[in-house]
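[1] I need the structure of the sequence given here:
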Amino acid sequence: MRRFKWNVLISLCLFTGLLGGCGEQSVEPTVGSTPLQIDMIVKKKDGEYWNTVKLGAEVAAKEFNVKLNFLGPDSETDIKGQIKLMEASIKADRDAIILAASDYMALAQVTDQAIGIPVIGMDSEVASARPVAFVGANNYASGQLAAERLTALTGPEADIGIVNFVKGARNADQRIEGLMDYLARFPGISIVETAYCGSDQELAYRQAAAMLKRHPELDAIVGLSGEAGLGAGRAVREAGLVSKVKIVTFDSPPAVMEMLQEGTVQATVIQNPFSNGYLAVKQAVEYIQGMDVPDRTDTGTKLIDLNNMMWPENQKQLFPFVR
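    The predicted model follows:
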């Protein structure tokens, strides 16, 4: 595999509001004459979130002369499919692999096999010592952020349902852990049911609808992914309970933003998928060139509601673009 050792000092001012604005000076990876071959293996090859990750990754790939292969199964629950993609990338001896692991434990063994190939973790971690860096949100803190807003909406006594996404995914586990730890401060709050929708919006809808029937006293539902929130929002709307059941969710697909504007969803915790994709590729190139990369890069989260969704700094993150 190719390994470059050149360094160059240039000024950095990229994607204000998305990547932190302008620094004074920063060491940037150089652009080699031969493209680096980097595979980015994500949980699902399409969808609003992953399309934005891909957009950021493609910008970095163009900037740093990378031949980027954006790969993923059709479903976030296709763990075996993601393992096969990892096996193929290792066999192809790529210059680097960027992995958003669908399952923290199940992807560990195949990741361990990437000997001599730098692995960058992105979005969700894997139980392997092989990754040299991780780029993504602090999902525990994100769960706490959602819980803080939830309790402000419901008060200290409430019955709450949770719709999570993929059981075993590290970020899913961390979000619910942060949520539950925060809610433990309130003895009057009861979690009546927790469901896992596998990032399937239709399944999330059926789960939330059943939850509403089984628990007519329900005060709120937390959707720990965009698909979970959309399914829950549809169920609450169709049950005629918009004024009663509060919803806090994650991510910012257009349909979630519409539900926010109409009052079905009260708040959503957004990540920075553009930066996740961009910085994962950038750090892969830096590592290949012998530069130091941080062990962890927190790309941040924000809580968006009807009051702040139109703020200019939030618009840049909700609707990313490249200047």
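[2] For the rest of this, base every contact and every neighbour count on C-alpha atoms.
    Will do.
[3] didn't Val256 look like it was pressed against Gly231?
    No - applying CA atoms under 8 Å as the test, Val256 and Gly231 come out as separate, 10.0 Å apart.
[4] This protein: helices as residue ranges?
    In the chain, the helices defined using DSSP state H lie at 48-63, 79-91, 108-112, 139-154, 170-183, 201-214, 226-238, 254-262, 273-288, 312-318.
[5] and the angle for the fourth one with helix 170-183?
    Spelled out, it's helix 139-154. Compare the direction of helix 139-154 with that of helix 170-183 by axes from the mean of the first three to the mean of the last three CA atoms, to 10 degrees and you get 40 degrees.
[6] Give me the contacts around helix 139-154.
    171-172, 174-183, 219-220, 246-249, 267-269, 301, 303 (CA atoms under 8 Å, 6 or more residues apart in numbering).
[7] Buried among the residues you listed? Make that a PyMOL selection.
    To isolate in PyMOL the members of the contacts of helix 139-154 that are buried, counting by 16 or more other CA atoms under 10 Å, one can use:
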select buried, resi 171+172+174+175+176+177+178+179+180+182+183+219+220+246+247+248+249+267+268+269+301+303
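[8] residues contacting the residue positioned nearest the centre of the chain?
    Of all residues in the chain, the one closest to the mean position by CA atoms, centre = their mean is Asp123, 4.8 Å from it. For Asp123, the set of contacting residues under the criterion of CA under 8 Å, 6+ apart consists of Ala100, Ala101, Phe134, Val135, Gly136, Ala137, Asn171, Asn276.
[9] if I look at it, how far off is Ala57?
    In this structure, Asp123 lies at 13 Å from Ala57, with CA to CA, to the nearest Å as the measure.
[10] Repeat that for Trp50.
    Note on Trp50: its distance to Ala57, by CA to CA, is 10 Å.
[11] same thing with Thr154?
    For Thr154, the distance to Ala57 under the criterion CA to CA works out to 39 Å.
[12] And these two? Which one has more around it.
    Set side by side, Thr154 and Ala57 show unequal neighbour counts under other CA atoms under 10 Å, the larger going to Ala57 at 27 against 17.
[13] Quick check, the more buried one in contact with Val281.
    Yes - when contacts are counted by CA under 8 Å, Ala57 is listed as touching Val281 (6.0 Å).
[14] contacting residues for Glu157?
    Counted by CA under 8 Å, 6+ apart, Glu157 has contacts Phe186, Pro187, Gly188, Ile189, Ser190.
[15] These in strands, which ones?
    Cross-referencing those with the strands (criterion: DSSP state E) gives Ile189, Ser190 as the overlap.
[16] Export the contacts of Glu157 as a markdown table, with columns for distance to Lys45 and neighbour count.
    A markdown table is the format used below for these (distance: CA to CA, whole Å; neighbours: other CA atoms under 10 Å):
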| residue | distance to Lys45 | neighbour count |
| --- | --- | --- |
| Phe186 | 39 | 14 |
| Pro187 | 41 | 10 |
| Gly188 | 41 | 12 |
| Ile189 | 38 | 17 |
| Ser190 | 36 | 16 |
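[17] this one next, for a side-by-side:
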Amino acid sequence: MIIQNSSNVVKLGLSVALALAATACSGQQPSGDTITLVQGVKGNPFYVAMECGAKEQAAKLGVDLEVTAPDQFDASQQTPLVNAVAAKNPAAVLIAPTDAVAMRAPINNLISRGAKVIEVDTALDDTTISTSHITTDNFAAGEAAADKFNEILGGKGKILALSSAPGISTNDSRVEGLQEGLKAYPGLEFAGVQYTKEDATTAASIVSSSLSADPGINGIFSVNSPSSQGAATALRNNNAAERVKLIGFDAGPQQIEQLKNGAVVALVAQSPYQIGADGVQVAVDAIAGKDVPSDTTTPVMVLDTANVDTPEAQRFIYKTEC
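    You can find the predicted model right below:
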């Protein structure tokens, strides 16, 4: 099952086609412009896949692309990197803000130096600051998880959500989508959201205590990889893996292994490669003074053991290297 906002994808596809046609006709290449991708965290397969898409599109368009990332998904680590990038006066910056509020000042610093800022994946709480925003349709992803829970639980149960921390736009939207999606199924109840700080040990402790406090919980939706790892450990330690169904998020090598060994029953997979490629194209268009979409969403696919090895699923499985 693939979920996407088709109108936005069509608009972006048209933008890409027009931009490439214009470049071919004029013979002009924006090769003198540097674009920098500031990832959310170094080494994560999601961001590696995004980098791969960005690099391929940059090579096609003849633009220079630089990539940098903090060691942790933390605004205090990302801020000095962004300020260092700003000092180089890049033409455009693709950035996954690590905090919806704390990253405002560094991003405003980029803009004050003339950079076009394209938010990729995550976003600031103020949508008027950046030139454009490209992300997974995270709300639809949460709704898709609700649909899958209804299927695997036979329409009855209580679903606990595990998120990182309040204020991360993508994670918040996934939980909100789950809540809204569950409303379509009278037999399914939302059991609240708990915050794990993307720490597997914390997630395991939360799941263990939640199951003890509320034995009616029979579904867990984890919106990030460390929480999925911790939840799977807790279910195993509490002999609850058969009774409580875990749906994870993302599709890196570790998540695919969890799916295949039964630790999770399904994964909601994004398309970070497309986010990176689309981000570079929007940046090039913005540098050229063209109108660009303020918001673009990319599709998700719900992976399970029945479809994970299909050709369709392969473009949603993340990379560890380009």
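[18] How alike are these chains, TM-score-wise?
    For these two chains in superposition, a TM-score of 0.84 is obtained (TM-score structural alignment, normalised by the length of the second structure); 303 aligned residues with a CA RMSD of 2.8 Å.
[19] Please list all residues in contact with the spatially closest residue to Ala269 of the second structure that is not a sequence neighbour.
    Leaving aside its sequence neighbours, Ala269 of the second structure sits nearest to Asp250 (CA to CA, 6 or more residues apart in numbering; 4.5 Å). Neighbouring residues of Asp250 of the second structure by CA under 8 Å, 6+ apart: Phe46, Asn224, Ser225, Leu267, Val268, Ala269, Gln270, Tyr318.
[20] before we move on, what about Val264 of the second structure?
    Shown here is Val264 of the second structure, whose contacts under the criterion CA under 8 Å, 6+ apart are Ala232, Lys245, Leu246, Ile247, Gly248, Gln258.
[21] May I see these organised as CSV, with distance to Leu12 of the second structure added?
    Converted to CSV, the contacts of Val264 of the second structure look like this (distance: CA to CA, whole Å):
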residue, distance to Leu12 of the second structure
Ala232, 38
Lys245, 37
Leu246, 34
Ile247, 30
Gly248, 29
Gln258, 34
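[22] Tell me which of those persist in the first structure.
    With both residues aligned by TM-score structural alignment, their matches' CA atoms under 8 Å as the criterion, the subset of these whose aligned partners also touch in the first structure is Ala232, Lys245, Leu246, Ile247, Gly248, Gln258.
[23] was I right about the third one contacting Ala266?
    Yes - counting by CA under 8 Å, Ala266 is a contact partner of Leu246 of the second structure at 7.3 Å.
[24] Name the residues contacting each of the two.
    Residues touching both Leu246 of the second structure and Ala266 do not exist when contact is defined as CA under 8 Å, 6+ apart.
[25] before we move on, the earlier item: do you know how far the residue nearest to the centre of the first structure is from Leu55 of the first structure?
    15 Å.
[26] and if you look at Ile221 of the first structure?
    Relative to Leu55 of the first structure, and taking CA to CA, Ile221 of the first structure is found at 31 Å.
[27] So for these two, which sits in the more crowded spot?
    Looking at Ile221 of the first structure and Leu55 with other CA under 10 Å, you find the greater number of neighbours at Ile221, namely 29 against 19.
[28] and the gap between that one and Gln174 of the first structure?
    18 Å.
[29] and if you look at Gly229 of the first structure?
    Gly229 of the first structure is 17 Å from Gln174 of the first structure, where distance means CA to CA.
[30] that older thread, let me know the closest of the kept ones among the contacts of Val264 of the second structure to Ala102 of the second structure.
    For Ala102 of the second structure, the closest of those turns out to be Gly248, at 27.4 Å, with distances computed as CA to CA.
[31] so that closest one makes contact with Gln229?
    No - under the criterion of CA under 8 Å, Gly248 of the second structure is not in contact with Gln229, lying 9.0 Å apart.
[32] returning to that earlier point: which residues are common contacts for Asp123 and Ala57 of the first structure?
    With contacts taken as CA under 8 Å, 6+ apart, the residues that reach both Asp123 of the first structure and Ala57 are Asn276.
[33] what separates stretch 85-101 of the first structure from the chain centre, distance-wise?
    Between the centre of stretch 85-101 of the first structure and the centre of its chain there are 20 Å (CA atoms, centre = their mean, to the nearest Å).
[34] That stretch aligns to what range in the second structure?
    Residues 81-97 of the second structure are where stretch 85-101 of the first structure lands when matched by TM-score structural alignment.
[35] Give me the contacts around the matching stretch.
    33-40, 68-70, 75, 103, 106-107, 109-110, 113-124, 279-280, 283, 287.
[36] which pair in the contacts of Glu157 of the first structure spans the largest distance?
    Spatially, the most separated pair among these is Phe186 and Ser190, at 8.8 Å (CA to CA).
[37] Looking at the helices of the first structure, spot the one closest to Ile160 of the first structure.
    Between Ile160 of the first structure and these, the tightest spacing by CA to CA is seen for helix 139-154, at 9.2 Å.
[38] Name the residues of the closest one that are buried.
    Of the residues in helix 139-154 of the first structure, those buried by neighbour count under the rule 16+ other CA under 10 Å are 139-147, 149-151, 153-154.
[39] In JSON lines, list the residues you listed along with distance to Ile83 of the first structure.
    As requested, the buried residues of helix 139-154 of the first structure are arranged in JSON lines below (distance: CA to CA, whole Å):
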{"residue": "Asn139", "distance to Ile83 of the first structure": "23"}
{"residue": "Tyr140", "distance to Ile83 of the first structure": "26"}
{"residue": "Ala141", "distance to Ile83 of the first structure": "29"}
{"residue": "Ser142", "distance to Ile83 of the first structure": "27"}
{"residue": "Gly143", "distance to Ile83 of the first structure": "28"}
{"residue": "Gln144", "distance to Ile83 of the first structure": "31"}
{"residue": "Leu145", "distance to Ile83 of the first structure": "32"}
{"residue": "Ala146", "distance to Ile83 of the first structure": "31"}
{"residue": "Ala147", "distance to Ile83 of the first structure": "33"}
{"residue": "Arg149", "distance to Ile83 of the first structure": "37"}
{"residue": "Leu150", "distance to Ile83 of the first structure": "36"}
{"residue": "Thr151", "distance to Ile83 of the first structure": "39"}
{"residue": "Leu153", "distance to Ile83 of the first structure": "41"}
{"residue": "Thr154", "distance to Ile83 of the first structure": "41"}
